[in-house]
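Q: Generate coordinates for the sequence data below:
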Amino acid sequence: MSAWKSSSFIQDSRKLPVDPQDLDFFKTVPSLQQWLGNPHYSVVGTSARIPRDDGENDLFAITLKTTSTIPKWLLVVRDEAVDPRPDRRDEPPNGSADKPDIILLVNLEQGTNGFKAVAHGGLLSALLDETLSYCVEFARQRRYEAREHLFTANLNIDFRQPVVTPGVAVIKSWVTKVEGRKYWLSGQIEGVEGHVCVQVKGLWISARPGKI
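A: I've put the predicted structure just below:
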């Protein structure tokens, strides 16, 4: 995730380009209109799909950005959860599975398989980590904290059903608790019909100012 130390991270994210072909692809899925047509949610660009000279983002920007792996990718954010509001910075999180803070839509092709027609669990874990990382960074930026490194301290993943390929997966994330430099999050991967395939709970910790 680039530019995370910038005080304009949220504004910059909204300025990143959104691939119109990706948007058009997901608009063809009727069940996704509850998010893509929702006035409380916005589509934003993601730095994870933009290659950098220093090698950052290569996993999702190069290795997994092919016609046989994850050709389509779209990030949707709940405006209330990500936009800076100084008068509401200390309000407790109010996201949920029905009102997620972040939604990542991905088109998983055969190149992501572990077993036949089933996405690899390690890949799904990486996608969850990426989605929750965006979610916690937006939450932290909204609180106007010092921009120190954020670390994934824990991910507890429960695989309930296979994620079938080829197909579209809906990855949701929301902050459940904030305490000092610690952020607790929940998330899940759903099929386009809404069935829950994978659930996750995670803890992120922001480094102490000046330590790293």
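Q: all contacts plus neighbour counts: C-alpha atoms, from now on.
A: Will do.
Q: Now do the helices in this protein.
A: For the chain, applying DSSP state H gives helices covering 9-15, 20-27, 33-36, 58, 79-82, 121-142.
Q: Just send the ones you listed back as JSON lines, with distance to residue 172 too.
A: Below are the helices of the chain laid out as JSON lines (distance: least, C-alpha to C-alpha, whole Å):
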{"stretch": "helix 9-15", "distance to residue 172": "18"}
{"stretch": "helix 20-27", "distance to residue 172": "15"}
{"stretch": "helix 33-36", "distance to residue 172": "11"}
{"stretch": "helix 58", "distance to residue 172": "23"}
{"stretch": "helix 79-82", "distance to residue 172": "13"}
{"stretch": "helix 121-142", "distance to residue 172": "8"}
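Q: Now the second one, please; I'll put the structures next to each other:
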Amino acid sequence: MADHPDFQSLPWAKRLLSDPNLTIIPEVPETDRQGMAPNTMFNTILYQPGAINAHVSFRRPCTEPDAPRGDEQCMLLSVGHNVDGMVGRAHGGFNSLILDQLCGGAAYHAVPNAIPPATATLTVDYKAPVSTPCVVLARAWMTEIAGRKLWVRGVLEDGEGKVLASGKALFIAGRSSVL
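A: As a prediction, the model looks like this:
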């Protein structure tokens, strides 16, 4: 998806995806080993033309001062009108959903486990509307780990780095985690 026209037509997105310091995260398979479909909300509902037209997930070094682990989980999204809460504006719940998904990915990457971490709290601050259609960048990074508690921050921003929404989350790692 990194070569999708929505990304290649925007200089900032093309530049971002050509960074040699990023590592593309492979797509989640349609089904897991037990034949279950993981993340069905994204895979069957949102990853559709008109909603999330294209997406690419990656990790890269994080420059945020509160990121002790040094990397961040990112997702570049081409967003269509089918996520609108009102015409031309993404629903606030969509912004929260993206931040929850990405923050959860950052927590999982920090503490890999057969049991993914669960969201305990997520606080979202809406800074500016997400005007659709658009291409946005979502980023999330670990800020603290204490036992099974994983604190994560995330942002949804436009191509100029303007923060559209920010979030702080607490995830709880599965009991079988080795910390």
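Q: For the helices of structure 1, could you give me JSON lines that also reports distance to residue 109 of structure 1 and mean neighbour count?
A: Output for those, formatted as JSON lines (distance: least, C-alpha to C-alpha, whole Å; neighbours: other C-alpha atoms under 10 Å):
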{"stretch": "helix 9-15", "distance to residue 109 of structure 1": "27", "mean neighbour count": "16"}
{"stretch": "helix 20-27", "distance to residue 109 of structure 1": "14", "mean neighbour count": "14"}
{"stretch": "helix 33-36", "distance to residue 109 of structure 1": "22", "mean neighbour count": "14"}
{"stretch": "helix 58", "distance to residue 109 of structure 1": "18", "mean neighbour count": "17"}
{"stretch": "helix 79-82", "distance to residue 109 of structure 1": "30", "mean neighbour count": "18"}
{"stretch": "helix 121-142", "distance to residue 109 of structure 1": "12", "mean neighbour count": "21"}
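Q: Out of those helices, flag the one nearest residue 72 of structure 1.
A: helix 20-27 (5.2 Å; C-alpha to C-alpha).
Q: what's in contact with the closest one?
A: Residues external to helix 20-27 of structure 1 that are found in contact with it (C-alpha atoms under 8 Å, 6 or more residues apart in numbering): 32, 33, 36, 72, 73, 74, 105.
Q: count of neighbours near the corresponding residue of structure 1 for residue 139 of structure 2?
A: The equivalent of residue 139 of structure 2 in structure 1 is residue 172 (alignment by TM-score structural alignment). Residues lying near residue 172 of structure 1 (other C-alpha atoms under 10 Å) number 28.
Q: ok, residue 172 of structure 1 - contacts?
A: Shown in contact with residue 172 of structure 1 (C-alpha under 8 Å, 6+ apart): 97, 100, 101, 102, 103, 104, 131, 187, 188, 189, 190.
Q: Same check on residue 158 of structure 1?
A: Contacts for residue 158 of structure 1 (C-alpha under 8 Å, 6+ apart) come out as 198, 199, 200.
Q: for residue 150 of structure 2, same thing?
A: Contacts of residue 150 of structure 2 by C-alpha under 8 Å, 6+ apart are 107, 142, 143, 144, 170, 171, 172, 173.
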